[in-house]
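Engineer: Mind folding the following:
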Amino acid sequence: MGAGLWRWDDDPGGSFSAVAVRKWLAASCPGVSNPKLDWCKWVPIKCNIFMWRLMLNMLKWIPTKLALLRRNINDENTTCVLCGDGEDEGDHIFTGYAFSMSMWNDVLRWLGLPNYFAFSVSDILDIHKVDGLSATRKHIIKGMVMVCFWRNWRARNDCIFNQKMGNVVEVVVEIKAFGFLWFSNRYKDFVNHRKGWSNVMLL
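Structural biologist: Take a look at the predicted model:
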């Protein structure tokens, strides 16, 4: 082949695709399941990728303290910096301490859903599939769940790297603001026609 040309060695024809990468990752990590994530088009790619990594396997793909310790690149202290109780691992960070539980209850109440007691990440992922909701509301709730996970992870990182303790009220306000910004950017005519973000929640 000529100079300057690139080819994907894992494909017989040399073609590169996201599907090929996914297959390569699955083959490289035989102990990791290969879940299917239906990406949400109105949230940024960073949120979709974060959820994909979270679904693949939290202990390997999300760099929690416990995950880093298992890779031998961290000290032995795996205590959660946000509450000082429990280990810094996926289920605890996203559902297992007061900050995350308050965040979920506030956001779900705003979305018109009842309080939800989750014990693991998997308990939250399908919450948008509740019966009786319109397709539009399910689409919105699915995206908002992604925004919540992403913002919760940022709060955890701010505490570790910037010594900034998260405030639930401020984080929930940011989640609502990001949600409106990203959804309205994708569906400008829809939001304007419905006279605002709050009315969208009633669909």
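Engineer: use CA for all of it now, contacts and neighbours both
Structural biologist: Noted.
Engineer: quick one: the nearest residue to K164 once chain neighbours are set aside from L59, how far?
Structural biologist: In space, and not counting its chain neighbours, K164 is closest to D158: 5.4 Å by Cα to Cα, 6 or more residues apart in numbering. To L59, D158 is 20 Å away according to Cα to Cα, to the nearest Å.
Engineer: Let's verify the closest residue to N74 other than its chain neighbours: helix, strand, or coil?
Structural biologist: Leaving aside its sequence neighbours, N74 sits nearest to L68 (Cα to Cα, 6+ apart; 5.4 Å). Secondary structure assignment for L68 (DSSP: H, G, I helix; E, B strand; the rest coil): helix.
Engineer: before we go on, could you also do this sequence so I can check it against the first one:
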Amino acid sequence: MDDSMQVFTYFLKNSLQVEEESPGWKINKIWLDNWIGNQAFCIKFPRLFRLEENKESLVRDHWNDGWTWSWSRPIGVGITSTHLSNLLNLIDNVQLNEDKDEWVWTLDKSNTFVVKSTRHHIDSLLLPDSQPHTSWCRYIPKKVNIFHWCALRNRLPTRWNLSDKCIDIESIICPVCMSSPETVEHTLWTCSLATFIWLKTFQWLDLDFPSSLNITGVLEDLDHRHFSKKNKEIVAAILGVVFWSLLKFENETIFSRLSPKRAGLMDKIVETSFIWFTNRNRKYNISLNNWLHNPLVFSTMKSFF
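Structural biologist: Modelled structure (predicted):
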């Protein structure tokens, strides 16, 4: 199936719904179609969906003077049992009748096809969303740029995100501070280690610490500051190194035999940022001593030695 056909299929699935008076129990798939509520059951209850033996079954296949199910194994106590209770509560008051099921066009209030509303819906599916803007920094490795892009879109495999994908893990608590769930924001900004490193970084660069509560706000704050072109490039490179170093420290905490030392992390960030930046920009002849003092100060001078 080509891309245009996939878009059209997705468009139809999200545009056509069954009237509320007759919840489509004869023609709708109980798990895959959005026949009741605002979300398909396969998305709302993914653990139950994985246990369903016939994932293509219709609503009518599960009704015989009461709701019947075909699970691949018995459902015990825990999250899966809670999901089953929530599912039964959701469909408990559904009234099934013998009326003919009808499809209606829900993109317009009139329930009739209108080109304008259809176009708006297609645009909302295809046009770029309002996700945070990221700029490619040529003075850090490609993998760090990609990591930065993923972090701003909450696409890192943190414990919280893995749990949200129904992947069973021992704990969702941050392995570094052991006090809060390991989310992207926590790992890179609000964790006690991250907060300490960011304070040291802004002190090193002689910059006011931003008041923002999230990473996106920090980047926007720095973007609105009046830096020279050279200093913007330096700040972008250092931010990338800080993000990467925090993640690397956390991974070493989890997987390394020897626990990493917090005391040397800031020194490693300064050293790594100097090596990456100067190796990728031979025009900036700044010495290590000047970089250690404050790269933003010495980058404005004609001579960097």
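Engineer: Could you get me the TM-score between them?
Structural biologist: The TM-score (TM-score structural alignment, normalised by the length of structure 1) is 0.75; 177 aligned residues with a Cα RMSD of 3.0 Å.
Engineer: Identify the residues contacting stretch 147-163 of structure 2?
Structural biologist: 131-132, 134, 168-169, 171-174, 181-184, 215-216, 240, 243-244 (Cα atoms under 8 Å, 6 or more residues apart in numbering).
Engineer: Of those residues, select the buried ones using a PyMOL command.
Structural biologist: Applying 16 or more other Cα atoms under 10 Å to the contacts of stretch 147-163 of structure 2, the buried members can be selected in PyMOL as follows:
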select buried, resi 172+173+174+181+182+183+184+215+216+240+243+244
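Engineer: so how far is V145 of structure 1 from the residue nearest to N74 of structure 1?
Structural biologist: Distance from L68 of structure 1 to V145 of structure 1, by Cα to Cα: 26 Å.
Engineer: which of the two has more neighbours?
Structural biologist: Taking neighbours as other Cα atoms under 10 Å, L68 of structure 1 and V145 compare with V145 leading, 23 against 18.
Engineer: quick one: what's aligned to K232 of structure 2 in structure 1?
Structural biologist: Taking TM-score structural alignment, the alignment pairs K232 of structure 2 with K138 from structure 1.
Engineer: thinking again about what came up before, so which of D158 and L59 of structure 1 has more stuff around it?
Structural biologist: More crowded of D158 of structure 1 and L59, by other Cα under 10 Å: L59, with 17 against 14.
Engineer: What are the buried residues along the helix or strand harbouring the more buried one?
Structural biologist: Element membership of L59 of structure 1, judged by DSSP states H and E, is helix 58-61. In terms of neighbour count (16+ other Cα under 10 Å), helix 58-61 of structure 1 has its buried residues at M58, L59, K60.
Engineer: and what of stretch 237-255 of structure 2?
Structural biologist: Burial within stretch 237-255 of structure 2, assessed by neighbour count using 16+ other Cα under 10 Å, is assigned to 237-247, 249-250, 253.
Engineer: Please apply the same query to stretch 186-206 of structure 2.
Structural biologist: 186-191, 193-194, 197-198, 201, 204-205.
Engineer: closest to T82 of structure 2 among those residues?
Structural biologist: Nearest to T82 of structure 2 among the buried residues of stretch 186-206 of structure 2: H186, at 28.0 Å, using Cα to Cα.
Engineer: Show residues contacting stretch 184-201 of structure 2.
Structural biologist: Contacts for stretch 184-201 of structure 2 (Cα under 8 Å, 6+ apart): 151, 154, 156, 158, 174, 176-177, 180, 209, 213-215, 242-243, 246-247, 262, 266.
Engineer: first to last residue in that stretch, what's the distance?
Structural biologist: First residue to last in stretch 184-201 of structure 2 (Cα to Cα) measures 19 Å.
Engineer: In structure 1, what stretch matches that stretch?
Structural biologist: With TM-score structural alignment applied, stretch 184-201 of structure 2 matches the range 90-107 in structure 1.
Engineer: And D91 of structure 1, how close does it get to P30 of structure 1?
Structural biologist: From D91 of structure 1 to P30 of structure 1 the distance is 22 Å (Cα to Cα).
Engineer: out of the two, which sits in the busier spot?
Structural biologist: More crowded of D91 of structure 1 and P30, by other Cα under 10 Å: D91, with 18 against 9.
Engineer: show me where structure 1 has strands.
Structural biologist: For structure 1, no strands turn up when DSSP state E is the criterion.
Engineer: what about the longest helix in it?
Structural biologist: Ranked by residue count under DSSP state H, the longest helix found in structure 1 is helix 135-162.
Engineer: ends of stretch 129-141 of structure 1, how far apart?
Structural biologist: 9 Å.
Engineer: cool, stretch 108-123 of structure 1 as well?
Structural biologist: 14 Å.
Engineer: Kindly report the same for stretch 84-102 of structure 1.
Structural biologist: 17 Å.
Engineer: same thing with stretch 117-127 of structure 1?
Structural biologist: Using Cα to Cα, the end-to-end distance of stretch 117-127 of structure 1 comes to 11 Å.
Engineer: now that stretch: how far from the chain's centre is it?
Structural biologist: Stretch 117-127 of structure 1 has its C-alpha centroid displaced from the chain centroid by 12 Å (Cα atoms, centre = their mean, to the nearest Å).
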